[in-house]
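S.K.: Sequence plus predicted model, see below.
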Amino acid sequence: MKKTSFKFFAIGLLGIVICLVLAYVLQSAYLLFAACVLPLLILPYMPDIRTNQEINPLSKNKSIQVYGITSGENQASYVVIEFKPGRIIWSKHALYFSADHVAMAPTSSLKSNAIALPIYKSDLIIKKGKHRWVGIKLKGMTERSSKFSFKLKQVNRLVVSIQDIKELFKEASPAHKRSIKKSKQLQA
């Protein structure tokens, strides 16, 4: 949560407590009404419940792995996110991973019995405030899955084109750099 959001949230809570105390002391229905309306005003500043998933590149948990599949000339052509079925919570908004922490793997290391889901460029987003983090909109996956013969619970691999990721970074480069600069200024 941002510091400014936390400040407004704290001020709102303090306002509610003050209104309740004054309503009790002064026996005022108007102050009681104000204490009831204040939660509606501070609602946008409430702490965010995690609506996204992140794949932590430094985690030792091997239930989700991100790696690049190399073609014949040792250039990665796809990013593969491999996971155990049920590990991805499809009701979340997005799944984020770091584009900088993608290990390379040969095509022969892929499991042949995996159910893969292709990720289109329209499903990709950039995470604000984090440098070179890519997100996959999971809502797009759930909408598209109704056309498939399998269920999302059975999927254990997502495949993203490296070219789509590069284009996404090119298109959003100036705006993304500004958001990174702002987030670093806020942290300092």
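M.R.: Perfect, I can see it now.
S.K.: going forward, measure contacts and count neighbours with C-alpha atoms only.
M.R.: Fine.
S.K.: Packing partners of the top helix by length along the chain?
M.R.: Longest helix in the chain by number of residues (criterion: DSSP state H): helix 162-187. Counting contacts by 3 or more C-alpha pairs under 8 Å, 6 or more residues apart in numbering; DSSP states H and E, helix 162-187 is packed against strand 76-83, strand 124-126.
S.K.: which stretches of the protein form strands?
M.R.: 52-54, 64-70, 76-83, 94-98, 103-105, 116-119, 124-126, 133-137, 157-161 (DSSP state E).
S.K.: about what we covered before: how about the helices and strands packed on helix 162-187 in a markdown table, adding mean neighbour count and distance to Phe8?
M.R.: Shown next, in a markdown table, are the helices and strands packed on helix 162-187 (neighbours: other C-alpha atoms under 10 Å; distance: least, C-alpha to C-alpha, whole Å):
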| stretch | mean neighbour count | distance to Phe8 |
| --- | --- | --- |
| strand 76-83 | 21 | 39 |
| strand 124-126 | 20 | 27 |
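S.K.: another one to put next to it:
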Amino acid sequence: MLQWISEVASPRNTRAIEKRPLPDDGDRMMIDLIIAEVESAVSRFETEQEIRRSERCLREHVADYSWLATNSSARRRKYLSMSERSKIESACCLIIASEWSALLSTWRSRMRMVSEREHILEAFSSAVHEVIASRPRSNTLTDVLLNYIRHRPSLNSVGNDTPRSDTAELTAINPRFPLDDFTHIV
């Protein structure tokens, strides 16, 4: 009678999305530390900008009334908003434990060229994408087959190389699509 519920919400019908499981305590701690690091970089940048504006006003003998601004959008934000924190956290969830140091060093090297507050977050995002792009990619069907064909001895080869009858290399094929997608075809 309630079989239609299981058919509607069947895991066979949902496409498997490659997601990382929930972060463990070590990853959670690193994510919090990185958010704090990014927030301190934003705070330092905004403080330096305030000092520069203040020094410029002193040089030009102009009164600075920016501290009177009551509208929160008119004031510079020294801290990350919730959406910015969320973006950083979701980007950090894509990083595996062995890549934290590479991420931080890449991001810090990009921080030297920052001229606006938004560039800090953009530099972090691009550092995450660079670290992810530097991961070794898994063998595709084409890679394995080409490697297998290239290393096969020729029929005209001379020497004591024994021809390979073993197809164990072909077991390394890792399809990029989940096999569950084909269950609805059959």
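M.R.: Arrived safely, thanks for sending. This structure is a prediction, so every number in the text was calculated from the model and none was measured.
S.K.: Once they're superposed, tell me the TM-score.
M.R.: The TM-score (TM-score structural alignment, normalised by the length of the second structure) is 0.21; 82 aligned residues with a C-alpha RMSD of 6.7 Å.
S.K.: So which bits of the longest helix of the first structure are buried?
M.R.: 162, 164-165, 168-169, 176-177, 179-180 (16 or more other C-alpha atoms under 10 Å).
S.K.: which two from those end up farthest apart in space?
M.R.: Ile162 and Ser179 (22.9 Å; C-alpha to C-alpha).
S.K.: May I ask which helix or strand encompasses Thr106 of the second structure?
M.R.: Element membership for Thr106 of the second structure, per DSSP states H and E: helix 100-110.
S.K.: list the helices and strands that helix packs on?
M.R.: helix 117-133.
S.K.: and the helix or strand that comes right after the helix it packs on, what other elements does it pack with?
M.R.: Going down the chain from helix 117-133 of the second structure, the next helix or strand is helix 141-150, by DSSP H and E. Using 3+ C-alpha pairs under 8 Å, 6+ apart as the contact test, no helix or strand touches helix 141-150 of the second structure.
S.K.: Going by neighbour count, which residues in helix 141-150 of the second structure are buried?
M.R.: Val144.
S.K.: now the angle from the top helix by length along the second structure to helix 117-133?
M.R.: Looking across the second structure with DSSP H, the single longest helix is helix 25-59. On the basis of axes from the mean of the first three to the mean of the last three C-alpha atoms, to 10 degrees, helix 25-59 of the second structure is oriented at 150 degrees to helix 117-133.
S.K.: which parts of helix 25-59 of the second structure are buried?
M.R.: Within helix 25-59 of the second structure, judged by 16+ other C-alpha under 10 Å, the buried ones are 27, 31-32, 34-35, 38-39, 41-43, 45-46, 49, 54.
S.K.: how big is the angle separating it from helix 100-110?
M.R.: Using the same axes, to 10 degrees: helix 25-59 of the second structure against helix 100-110 is 10 degrees.
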